[in-house]
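Participant: build me a model from this:
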Amino acid sequence: MERNWDQFLAPYEQAVSELKVKLRGIRKQYRETSQHVPVEF
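Facilitator: Sure thing, here's the model as predicted:
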């Protein structure tokens, strides 16, 4: 069974985008305090 992943994930696109924004903010805070950054994506 073959899936069209773009179509399957389309409803989650906004949520993933918002998570990326939050994770970038967390990553920036760690970098500003010269700590190890546990967030990678």
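Participant: alpha carbons only for contacts and neighbour counts from here, please
Facilitator: OK.
Participant: quick one, what contacts residue 20?
Facilitator: Listed by Cα atoms under 8 Å, 6 or more residues apart in numbering, residue 20 has no contact partners.
Participant: the structure of the following sequence is requested for comparison with the preceding one:
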Amino acid sequence: MQRRSFLKLGLLGACALAAGGAAYRLVRGPAPPGRFEL
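Facilitator: A predicted model of the protein is given here:
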């Protein structure tokens, strides 16, 4: 079991989520917390 690659994958996922959230806020404006609709 490669723990390092798993951690790297999690970090990549977190970065993608943060980037997606920032782009979403840029496009749709500030959304209420706890609600994320595509």
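Participant: quickly find the element holding the residue nearest the centre of structure 2.
Facilitator: Most central in structure 2 under Cα atoms, centre = their mean is residue 17, positioned 0.8 Å from the mean C-alpha point. In the assignment (DSSP states H and E), residue 17 of structure 2 maps to helix 3-28.
Participant: if we can go back for a sec, now which residue in structure 1 aligns to the residue nearest to the centre of structure 2?
Facilitator: Under the alignment (TM-score structural alignment), residue 17 of structure 2 pairs with residue 27 of structure 1.
Participant: how far away is that match from residue 34 of structure 1?
Facilitator: 11 Å (Cα to Cα, to the nearest Å).
Participant: can you check residue 23 of structure 1 too?
Facilitator: Counting by Cα to Cα, the gap from residue 23 of structure 1 to residue 34 of structure 1 is 17 Å.
Participant: who has more neighbours, these two?
Facilitator: Neighbours per residue (other Cα atoms under 10 Å) separate residue 23 of structure 1 from residue 34, with residue 23 holding more: 15 against 9.
Participant: quick revisit: gap between the helix holding residue 17 of structure 2 and the chain center?
Facilitator: In terms of Cα atoms, centre = their mean, to the nearest Å, the centre of helix 3-28 of structure 2 is found 3 Å from the chain centre.
Participant: flag every buried residue along it.
Facilitator: Neighbour-count burial for helix 3-28 of structure 2 flags residue 24 (criterion: 16 or more other Cα atoms under 10 Å).
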